[in-house]
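Visitor: What follows is a predicted structure for the sequence shown.
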Amino acid sequence: MKAGGPVVGVLDDEDQMRKALSRLLATYGYQVEAYACSADLLAVLSFSHLGCLILDLHMPDLNGFEVLQTFIDRCVNLPVIVITGHDMPGTEERVRSLGAAAYLLKPVDDAALVAAIRHVT
């Protein structure tokens, strides 16, 4: 990927996951902006130049469902790739109905994640 490509946002409350995803994406040439909580992302969203967002579903402040609903409420048109380690029946359908472009399970398969990012950006 050439420099100047899309910036990928990573919203995950787990420090190790943010670091791992940031390192992985950097090896593919992506610039990454990582956020530890939903409030941090939402505070800068209107000024953001993100090409897509990788969104953890289960977080202590606003969870991924609430973030997706906030995007709908604010008319935010940002492709979202949801990742979760807590897959439950109906979860994928629910996040897709809230606008998620992809749904991946932790531990995230590197190739699947990069393919999803390329598909939405």
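Guide: Sure thing, it's come through.
Visitor: all contacts plus neighbour counts: C-alpha atoms, from now on.
Guide: Noted.
Visitor: How is Val82 assigned, secondary-structure-wise?
Guide: Here Val82 is strand, with the state taken from DSSP: H, G, I helix; E, B strand; the rest coil.
Visitor: tell me the contacts of it?
Guide: Val82 makes contacts with 54-57, 64, 95, 100-104, as judged by C-alpha atoms under 8 Å, 6 or more residues apart in numbering.
Visitor: Put this next to the previous one:
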Amino acid sequence: MSASSQSVAIVDDEESVGRAIWRLLKSAGIEAVAFTSGEAFLEALQATPPYQPACVILDFQMPGLSGLDVQQRLSGTGLPVIIITAYDGPRVREQARAGGALAYLCKPFDESDLIDAVRSVLDGAPDA
């Protein structure tokens, strides 16, 4: 399955950020769906039929369920997680990696770094 036929979930409480990431992925030929909360994303996974993304880009700090909360709820599902955050620090990085995040990017991040991280997940390449 090619990257362009796999959907990537974007979960960020800042609608403008989610929209910008959606446009960036679309310009790279990657299908994406944006959610403005962890709750909305998890509901979509439980819907009938369920939304089944190839990976999820999670904002670490959100009201309600944080990116870490969502990441913990996804534990054991095999769904690859990419964490994005404006609140970088050793503890945040440690929590994200301990939860199984395949990539960790600080906002503002280089667009090519995000595209590369998503493509490596979609192509099944090991994390660099």
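Guide: Received the coordinates, thanks. Given the structure is predicted, the values throughout are model-derived calculations rather than measurements.
Visitor: Just give the TM-score of the two.
Guide: Comparison of the two superposed chains (TM-score structural alignment, normalised by the length of structure 1) gives a TM-score of 0.91, and 118 aligned residues with a C-alpha RMSD of 1.4 Å.
Visitor: picking up where we left off before, please list the members of the contacts of Val82 of structure 1 that lie in helices.
Guide: With DSSP state H as the criterion, helices contain 64, 95 from among the contacts of Val82 of structure 1.
Visitor: PyMOL command to pick out the buried ones of the contacts of Val82 of structure 1?
Guide: In PyMOL, a selection of the buried entries from the contacts of Val82 of structure 1 looks like this (16 or more other C-alpha atoms under 10 Å):
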select buried, resi 54+55+56+57+64+95+100+101+102+103+104
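Visitor: Which single one of the contacts of Val82 of structure 1 is nearest to Leu11 of structure 1?
Guide: Using C-alpha to C-alpha, the shortest approach to Leu11 of structure 1 within the contacts of Val82 of structure 1 belongs to Leu55, at 5.0 Å.
Visitor: What does the closest one correspond to in structure 2?
Guide: Under the alignment defined by TM-score structural alignment, Leu55 of structure 1 corresponds to Leu58 in structure 2.
Visitor: Against Ser2 of structure 2, how distant is its match?
Guide: With distances defined as C-alpha to C-alpha, to the nearest Å, the gap from Leu58 of structure 2 to Ser2 of structure 2 amounts to 22 Å.
Visitor: before we move on, what about Pro90 of structure 2?
Guide: Plainly put, Pro90 of structure 2 is 35 Å away from Ser2 of structure 2 if you go by C-alpha to C-alpha.
Visitor: swap in Gly38 of structure 2?
Guide: Gly38 of structure 2 is 27 Å from Ser2 of structure 2, where distance means C-alpha to C-alpha.
Visitor: Repeat that for Ser75 of structure 2.
Guide: Shown here: Ser75 of structure 2 relative to Ser2 of structure 2, a distance of 25 Å by C-alpha to C-alpha.
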